[in-house]
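Peer 1: quick one: sequence plus predicted model below, questions after.
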Amino acid sequence: MSNYRLDVVSATVADAVRHAGGLMFDRVRAGWRVVVVTEDTSHSTALTILGTRTRSPGEPEEIPAKAGRVVHIRVLPGDSPSVNRRTTGVALPRAGLGSQLLFWGPRVDCEPAEPKYPVRHELSPAARRFKGCALHAAGLDTHVEPSEEFWSNDVVDADLFADLLLDSQIGTVESVARPSSASLVRG
């Protein structure tokens, strides 16, 4: 049995909702365990609307008794020149172990030779509606784009996502229509 986890690391609840609210909702709806790692205790209603849990950076992670295969995605702000355990207060998943790191915001070139891969999450209609409600609860503008943009230092591993298909003709990852889950698209 697989254990699917999405952790969104953010300084504020408002930033987590603004940048990854649709991804969080769609993953909760698909049965993933979604946690927002933040010290911000305001706007908890926004996270309740999206169906997520919260955890402070120093709090230990819950480890399921029978983990099986673990699929783990961390979503982080990309405006820090060094994203690591010290700056985020949490341990980052290691590459190659069913893990993926995604970043939102400006691309920071820590390593100039290191390529950056754009990743786009297409929001389901329900995610757009619930994200709008969560944005309102967080006191933000309620306009919701049809997709959320991220980037990664690694090519998105299509094996981690049952809803992705690599299109070799154009070199992008495109979504396969599945009603119960959202898609991440490398663009």
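Peer 2: Sure, I can see it. Residues are numbered from 1 along each chain as shown.
Peer 1: contacts and neighbour counts: CA atoms only from here.
Peer 2: Fine.
Peer 1: quick one, longest helix in the chain?
Peer 2: Ranked by number of residues, the top helix in the chain under DSSP state H is helix 13-29.
Peer 1: share the number of residues neighbouring residue 96, please.
Peer 2: Residue neighbour count, defined by other C-alpha atoms under 10 Å, stands at 8 for residue 96.
Peer 1: can I assume it sits in a strand?
Peer 2: No - Residue 96 is assigned coil when assessed by DSSP: H, G, I helix; E, B strand; the rest coil, not a strand.
Peer 1: tell me the helix or strand right after the longest helix of the chain.
Peer 2: Next in sequence after helix 13-29, counting helices and strands by DSSP states H and E, comes strand 33-37.
Peer 1: what angle do that next one and helix 13-29 make?
Peer 2: On the basis of axes from the mean of the first three to the mean of the last three C-alpha atoms, to 10 degrees, strand 33-37 is oriented at 170 degrees to helix 13-29.
Peer 1: elements contacting strand 33-37?
Peer 2: strand 2-9, helix 13-29, strand 53-55 (3 or more C-alpha pairs under 8 Å, 6 or more residues apart in numbering; DSSP states H and E).
Peer 1: OK, contacts around the most centrally placed residue in the chain?
Peer 2: Central residue of the chain (C-alpha atoms, centre = their mean): residue 75, 4.2 Å from the mean position. If a contact means C-alpha atoms under 8 Å, 6 or more residues apart in numbering, then residue 75 has 6, 7, 8, 9, 20, 101, 102, 103, 104 as its contacts.
Peer 1: which residues does the fifth one contact?
Peer 2: To tie it back to what came earlier, the one meant is residue 20. Per C-alpha under 8 Å, 6+ apart, neighbours of residue 20: 8, 75, 148.
Peer 1: before we go on, here's another structure to hold up against the first:
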Amino acid sequence: MRYRLDVVAPSVAEVVRNAGGWLVDRVMAGWDVTVMITGDDDIRPLQILGVDTADLETVMRLWEERPHPQTVAVAADLFVSDERVREGVLGALDQGLTEVTLWGDSWPEELDSTVDLVQHELSAAARAFKAQALAAAGTSGPVDRTEAFRCGVMSCPSVAADLVPAS
């Protein structure tokens, strides 16, 4: 069995900028990673990261038919703006069986008690691939050694040890 990570974001550039290195490290660890985005962005930066892509609207219509992933990662602003995404995240947090990871600046206050600040230290390979993906997305710049997230508390231990509490 391979672990699955589903990522929900409004754009390719946002995924690469906020979670690109973490996604590379998950792919290299053997995870199946699928990024679901809206619109018709150029997916080449995501291909550089080694992830699969899907249309968010199509996936949302078929969500109940999809196998549930071990982790769901979501852009916080999409949580705020899309009721379907919000309901899915809150449902996953309530069930406690799926790790829920969020990133972004527009943080929803209603999640403050259910998520903790965590970070992922990027491998050298992840930093290199992220730099190339950023360049392909037209948003090149320095690549930090860590990426910061908020992660939902699970009722069972996490399947991954790559997200650690941020100090």
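Peer 2: Thanks, I have it. A quick note: this is a predicted structure, and the numbers were derived from the prediction, not measured.
Peer 1: give me the TM-score for this pair.
Peer 2: For this chain pair, the superposition-based TM-score is 0.80 by TM-score structural alignment, normalised by the length of the second structure; 159 aligned residues with a C-alpha RMSD of 2.8 Å.
Peer 1: what's the mean deviation for the longest helix of the first structure versus the second structure?
Peer 2: Here the mean offset of helix 13-29 of the first structure against the second structure after fitting is 0.6 Å, by mean C-alpha distance after the TM-score superposition for the first structure.
Peer 1: from the chain's centroid, how far away is that helix?
Peer 2: How far helix 13-29 of the first structure lies from its chain's middle: 7 Å, per C-alpha atoms, centre = their mean, to the nearest Å.
Peer 1: quick one on the thing from earlier: in a markdown table: the helices and strands packed on strand 33-37 of the first structure, plus distance to residue 153 of the first structure.
Peer 2: Shown next, in a markdown table, are those (distance: least, C-alpha to C-alpha, whole Å):
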| stretch | distance to residue 153 of the first structure |
| --- | --- |
| strand 2-9 | 17 |
| helix 13-29 | 18 |
| strand 53-55 | 25 |
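Peer 1: and residue 130 of the first structure, which of the ones you listed is closest to it?
Peer 2: Of all those, helix 13-29 sits nearest to residue 130 of the first structure, with 7.5 Å by C-alpha to C-alpha.
Peer 1: neighbours of residue 123 of the second structure, how many?
Peer 2: 15.
Peer 1: from memory it sits against residue 26, does it?
Peer 2: No - counting by C-alpha atoms under 8 Å, residue 123 of the second structure stays clear of residue 26, with 10.6 Å between them.
Peer 1: can you tell me how far residue 31 of the second structure sits from residue 115 of the second structure?
Peer 2: To residue 115 of the second structure, residue 31 of the second structure is 23 Å away according to C-alpha to C-alpha, to the nearest Å.
Peer 1: deepest of the helices and strands packed on strand 33-37 of the first structure, which one?
Peer 2: helix 13-29 (a mean of 25; mean count of other C-alpha atoms under 10 Å).
Peer 1: that helix versus strand 2-9: what angle between them?
Peer 2: 170 degrees.
Peer 1: okay, helix 13-29 of the first structure sits on what stretch of the second structure?
Peer 2: Here helix 13-29 of the first structure aligns to the second structure at residues 12-28, judged by TM-score structural alignment.
Peer 1: would you list every one of the helices in the second structure?
Peer 2: Under the criterion DSSP H, the second structure contains helices at 12-28, 44-49, 56-61, 76-81, 83-95, 124-136.
Peer 1: give me the mean distance between the second one and the first structure.
Peer 2: Here the mean offset of helix 44-49 of the second structure against the first structure after fitting is 0.6 Å, by mean C-alpha distance after the TM-score superposition for the first structure.
Peer 1: list the contacts for residue 121 of the first structure?
Peer 2: Taking C-alpha under 8 Å, 6+ apart, we find residue 121 of the first structure in contact with 23, 147, 148, 149, 150, 182, 183, 184, 185.
Peer 1: excluding sequence neighbours, find me the nearest residue to residue 69 of the second structure.
Peer 2: Distances taken as C-alpha to C-alpha, 6 or more residues apart in numbering place residue 4 nearest to residue 69 of the second structure, at 4.7 Å, with adjacent residues excluded.
Peer 1: check contacts around that neighbour.
Peer 2: 31, 32, 33, 34, 69, 70, 71.
Peer 1: so how far is residue 139 of the second structure from the third one?
Peer 2: Between residue 33 of the second structure and residue 139 of the second structure the distance, using C-alpha to C-alpha, works out to 22 Å.
Peer 1: again with the fourth one
Peer 2: Distance from residue 34 of the second structure to residue 139 of the second structure, counting by C-alpha to C-alpha: 21 Å.
Peer 1: more neighbours, these two?
Peer 2: Comparing residue 34 of the second structure with residue 139 by other C-alpha under 10 Å, the one with more neighbours is residue 34, at 20 against 15.
Peer 1: sweet, I'm off.
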